[in-house]
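S.K.: this is the structure alone, sequence omitted:
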């Protein structure tokens, strides 16, 4: 919707857009949203409408998180902000049920908390040198290998191709002859124009949502139910909605305060109330019962942590099957003693070479 509104209906968005295109759309969306945010928030007030809360979570939480976690927080070395963002990105992965991504952030957080609790020197090293711990070079090289090899390649062919890629990284004269040298930078006037188009698009979308308040309905009772979004005219999995709808206690439609025992006589009145980013609403007095946090979402996330850690532990401790190759092969002790000096020398030489290569890449 937004892409076609910006660049025309005939403009086709590829299945796997380039990173520059993704960043452009996210940045335009965020800046266009900032221009109208106060007006939209004032108009909707303390609405707990599912479509509205979904859009607020996207525009105030997910998009800023995506834009800042690496480009701003990590690269600037702001460790506390980056650590908080890792927690937030895990919550996003957990809600979206991204099983390949919802464990790695927990492993990182576990390491950090362990180092801090035990006063391990690694804690200060990480805090003071965060940008150095960058796997960009590995990921970039891995992407280059994948794009220039096929599944049928043998291990030796892949190794040879990797060596060629590494040797050619500083010799691009042949490739440059075929590269379009046009300047991809968009002028500031053009960016301002596109931001205004985004603002108008969002205005129109929120106006449609406003006239459909209360029309988001659950259409089945499966483990992960689906909902119909009237403003978008589509059915979506519950994971698309804000965090509150993914918990056991979904936001109530017939009252404002979601506290189990509301302290005020009128739990329908939203006066002196607050709607959290998750989508649950509370009177400020009632929120004190939960120490200022949403107990429903806290329980949902706590269970998610336990479940993911348990699954990861089981996976790591399960013995390999007969047809699986271990990451580290066991060495026989027959010739260990006589080759010990030679092996140690080889290891030292490889380490020295690896360190030299890393410095060459970094500097």
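M.R.: Looks like it arrived, so ask away. Everything numeric here is computed off the predicted structure, so don't read it as measured data.

S.K.: alpha carbons only for contacts and neighbour counts from here, please
M.R.: OK.

S.K.: quick one: the strands in the stretch 101-250 of the chain?
M.R.: Here the stretch 101-250 of the chain has its strands, by DSSP state E, counting those that start in this stretch, at 217-218, 226-229, 234-237.

S.K.: point out the most buried one among those strands.
M.R.: Each of the strands of the stretch 101-250 of the chain was given a mean neighbour count from mean count of other CA atoms under 10 Å, and the largest, a mean of 19, is that of strand 226-229.

S.K.: list of residues touching that one?
M.R.: 51, 215-220, 234-238 (CA atoms under 8 Å, 6 or more residues apart in numbering).

S.K.: redo that, cut-off 6 Å
M.R.: 216-219, 234-238 (CA atoms under 6 Å, 6 or more residues apart in numbering).

S.K.: alongside the first one, take a look at this:
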């Protein structure tokens, strides 16, 4: 519940409505990484790669003093596809499956000539649906729900448990007593996705009981004595390793996807061109190898600096 209310919900609600629209780039950048960690846990295809591409681009621009790094950080709100999406929706509403590419282009020009019509089609004239007394009611109702739910959690304290498969070590589920349901591991905080599952009564660093001294259970699920946490430079080493491994895996998958597209393009081009000179082929291979090494080096540098901008807890 803490992970849901203090981490997941605020990040997903604030990323656009507050951080993007108000131009708070540093917080926006950190939240993009945080959303990537959710996508990694949930194994969401593309969503676990696209944020890394954005982060990699910005860090590269920043490292090389590229003007885009300064522009995007100071003018974040201008980098949106709001008008593109609206135009696409309007275009889709004015074509059918029988349209050729030329017909679609002509229709696009026609719509672009009538900007007022496009504006009016998406202008919102509806009034705000809630009155102050309704908002007050909804606030109280939400508060009551949370109070009752946390009371149920307290009453079921110690009854929830992790269920591991005897045949498959990676097949982990969790029984949530308050909901009386068995859920997938993706519903649990990051610590339960790592190679070291959280211990409920011992420190996940020194393995000594956490009841005898000052300690905390962090939002990732791992528990540490304050001194042990400080020894790890104020970061959960188990979750950090999980993120590092996730970055390597997703970047590798992304590179393989790009290579597959490139190979398909080469095959198509070779069907319409003469044989390529052997010397040119060798030069291309050397250039590709240098480019891959450069990417690998940049990736390693970025991961070595990851502690500077990842906030585990």
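M.R.: Structure's in. What do you need? Since the model is a prediction, treat every value here as computed from it, not as a measurement.

S.K.: drop the TM-score for these two in here.
M.R.: The TM-score (TM-score structural alignment, normalised by the length of the second structure) is 0.75; 268 aligned residues with a CA RMSD of 3.2 Å.

S.K.: returning to what we had before: dump the contacts of strand 226-229 of the first structure to JSON lines, plus distance to residue 166 of the first structure.
M.R.: Formatted as JSON lines, the contacts of strand 226-229 of the first structure follow (distance: CA to CA, whole Å):
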{"residue": "216", "distance to residue 166 of the first structure": "54"}
{"residue": "217", "distance to residue 166 of the first structure": "55"}
{"residue": "218", "distance to residue 166 of the first structure": "54"}
{"residue": "219", "distance to residue 166 of the first structure": "54"}
{"residue": "234", "distance to residue 166 of the first structure": "47"}
{"residue": "235", "distance to residue 166 of the first structure": "47"}
{"residue": "236", "distance to residue 166 of the first structure": "45"}
{"residue": "237", "distance to residue 166 of the first structure": "44"}
{"residue": "238", "distance to residue 166 of the first structure": "45"}
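
S.K.: so the residue nearest the centre of the second structure is in which element?
M.R.: The centre of the second structure sits closest to residue 36, judged by CA atoms, centre = their mean, with a distance of 2.0 Å. If you go by DSSP states H and E, residue 36 of the second structure is part of helix 25-42.

S.K.: residues in the first structure aligned with that helix?
M.R.: The aligned range for helix 25-42 of the second structure in the first structure is 79-96, by TM-score structural alignment.

S.K.: likewise stretch 292-308 of the second structure?
M.R.: Going by TM-score structural alignment: stretch 292-308 of the second structure matches no residues.

S.K.: re the thing from before, of the strands of the stretch 101-250 of the first structure, which is nearest residue 205 of the first structure?
M.R.: Counting by CA to CA, residue 205 of the first structure lies closest to strand 226-229 out of the strands of the stretch 101-250 of the first structure; the figure is 12.4 Å.

S.K.: rewinding a little: for the match of helix 25-42 of the second structure, which positions count as buried?
M.R.: If you call a residue buried by 16 or more other CA atoms under 10 Å, then stretch 79-96 of the first structure has these buried ones: 79, 82-83, 85-86, 88-96.

S.K.: repeat that for stretch 246-255 of the second structure.
M.R.: Residues of stretch 246-255 of the second structure classed as buried by neighbour count (16+ other CA under 10 Å): 246-247, 250-251, 254.

S.K.: outside of it itself, list whatever touches it.
M.R.: Applying CA under 6 Å, 6+ apart, the set of residues contacting stretch 246-255 of the second structure is residue 49.
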